[in-house]
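Undergrad: Requesting a structural model of the entry that follows:
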Amino acid sequence: MNIGQSIGVFDSGYGGLTVFKSIAEKLPQYNYIYLGDNARSPYGDHSYETIYQYTLDCVEWLFAQGCPLVILACNTASAKALRSIQQKVLPVKYPNHRVLGVIRPTAEVVGDFSSSKTIGVMGTRGTVNSLSYPMEIAKFFPELKVLQQSCPMWVPLIENNEHLNPGADYFVDKYLKELLEKDAEIDCILLACTHYPLLIPKIKAILPEGIQLLGQAEIVADSLDAYLKKHPEMAIKIAQEGEKNFYTSGDREVFDQHASIFFGEEIESEQMHLQV
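TA: Got it, this is the predicted structure:
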């Protein structure tokens, strides 16, 4: 089904909906298609090759639905697949399409939130092991010290709707303590996974005073707004009917139930069938 020219927003599951919500609030006039690859999530512990192939599958599907611009609202996909898709696939197969991620927009501004010039980055194993954040941040803030902490239990807790229950407290406390023990100068923590905003109430409850917590959703929305203003040739391709369409590669009923928590309103999705 071709819905027309839309902005595609992709995530391995639900987390990208936190980014999509901010994008749709910032730029409500455009048409959007959101795709969650729930049948194969989470991506965090997969190999580079697997994450790349899964991401490319979904990007090409969004292209086929009429999306000339796709946002990878997933840190793991942005870390492990974005550069290869931009450099190896688009010039050869899709020269008029663009794929953007969430890491670079965040790296461009994160240093502005730290007085001590020491920040913490919390993400999945895949994102942390890729070293994408330290490398990207160094391009814009070479003086910034970046400490990373992988949080392998956070995404499963959130995707199973256990994140607000008392059982999640242990893992929130555990990973925060492990990060803060690495350097007492940390005064800003970046949540480098789009799932993690759902844990903000628990994180703030135990976060020491003076440490700022930074999410990505508004940063990415502002960056997309700036990109479309800078590239009017892309902006004019996108239909301005304010339509939002949701697809999942997993179970629709399960997706709709969980997605409404992330997006803040009821969602009715359609099935996307993977060709694997």
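Undergrad: Please make it C-alpha for all contacts and neighbour counts, starting now.
TA: Noted.
Undergrad: List the buried residues in stretch 206-219.
TA: Neighbour-count burial for stretch 206-219, counted by 16 or more other Cα atoms under 10 Å, picks out 207, 211-219.
Undergrad: Among these, which are located in helices?
TA: In helices, defined here by DSSP state H, the members of these are 217-219.
Undergrad: One more, please, to line up against the first structure:
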Amino acid sequence: MLSTTGPIGVFDSGYGGLTILDKIRELLPQYDYIYLGDNARTPYGTRSFEVVYEFTLQAVRKLFELGCPLVILACNTASAKALRSIQQNDLPHIDPSRRVLGVIRPTAECIGELTVSRHVGLLATAGTVKSQSYPLEVRKLYPDVQITGVACPLWVPLVENNEFNSPGADYFVHKYIDQLLEQDPEIDTIILGCTHYPLLMDKIRQFTPSHIRLVAQGEYVARSLKDYLSRHTDMRTRCTAGSSCEFLTTESVEKFQEAASIFLHQQVHVRSITLE
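TA: Model (predicted):
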């Protein structure tokens, strides 16, 4: 079988993965990228494991069809609910030479170096918290670190409706941080376990005690990808390097362009596709 060469695929259920893509392109600008947002079926955070797996596999197959040798699931819910099944059960049949990576493992890897108290908080979607993926991954690497998670169901709608800087956002940001710190007052590090949350960073910082470190995922995922490509020369040579980026959405092109201007602070050309 001839090895496929092409762009790096980046998939998210909506717009949040643009925060991951932004950091990846900042660190690795030389490669070509395709970003696919399943905006028509977002959010994934409240959906069942079976549905998230089905939707994510459809997206991975589409990115493979478009020539991607490597796909990053820039979505915590997809990483939590679908990644392992796709890696273990589907890739061997689809194409064993391709790879699918997630965002949870790279985030977990950095935690041991960041926390002193060994008490870490997780703010994420209900699906990510319920999956227990972060405690499981962190425990493999750092058995002494305790993870406490709180779901923040209203944060994604605040971001996607461009209300993240509004006074109305204050109540809901403050509420979930207070819930987390009430459950474990010893927390000294908080993982923002959803790719939308960096846009709420100013408000999250406002309501978080100053000694607590906030961990946004983008830079850690980007650093992990750079390390992965440096260790896997075969995959690095298959990722084309033309510094291009294509954007695909399953929903309205106009809505995606509007959101991209918020997440990336730039205008982008977008194409609409269907997943099945």
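Undergrad: Could you list every helix and strand that the helix or strand harbouring residue 77 of the second structure packs against?
TA: Take DSSP states H and E as the rule and residue 77 of the second structure turns out to sit in helix 76-81. The contact analysis (3 or more Cα pairs under 8 Å, 6 or more residues apart in numbering; DSSP states H and E) places helix 76-81 of the second structure against helix 49-65, helix 104-114, helix 126-131.
Undergrad: and of those, who's closest to residue 158 of the second structure?
TA: Residue 158 of the second structure lies closest, by Cα to Cα, to one member of those: helix 126-131, at 15.5 Å.
Undergrad: who touches the following helix or strand past that closest one?
TA: Sequence-wise, the next helix or strand downstream of helix 126-131 of the second structure (DSSP H and E) is helix 133-141. Helix 133-141 of the second structure is contacted by residues 80, 104-105, 108-109, 111-112, 145-147 when judged by Cα atoms under 8 Å, 6 or more residues apart in numbering.
Undergrad: I'd like these as JSON lines, with neighbour count appended.
TA: Formatted as JSON lines, the contacts of helix 133-141 of the second structure follow (neighbours: other Cα atoms under 10 Å):
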{"residue": "80", "neighbour count": "25"}
{"residue": "104", "neighbour count": "27"}
{"residue": "105", "neighbour count": "20"}
{"residue": "108", "neighbour count": "22"}
{"residue": "109", "neighbour count": "17"}
{"residue": "111", "neighbour count": "20"}
{"residue": "112", "neighbour count": "16"}
{"residue": "145", "neighbour count": "19"}
{"residue": "146", "neighbour count": "16"}
{"residue": "147", "neighbour count": "21"}
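Undergrad: for the second structure, what spans make up the helices?
TA: 17-27, 49-65, 76-81, 83-85, 91-94, 104-114, 126-131, 133-141, 155-160, 167-183, 201-206, 218-231, 233-238, 253-263.
Undergrad: Next one: the residue lying closest to residue 274 of the first structure once chain neighbours are set aside relative to residue 39 of the first structure, how far apart?
TA: Computed as Cα to Cα, 6 or more residues apart in numbering, the closest residue to residue 274 of the first structure that is not its neighbour in sequence is residue 249, at 6.6 Å. Distance from residue 249 of the first structure to residue 39 of the first structure, counting by Cα to Cα, to the nearest Å: 5 Å.
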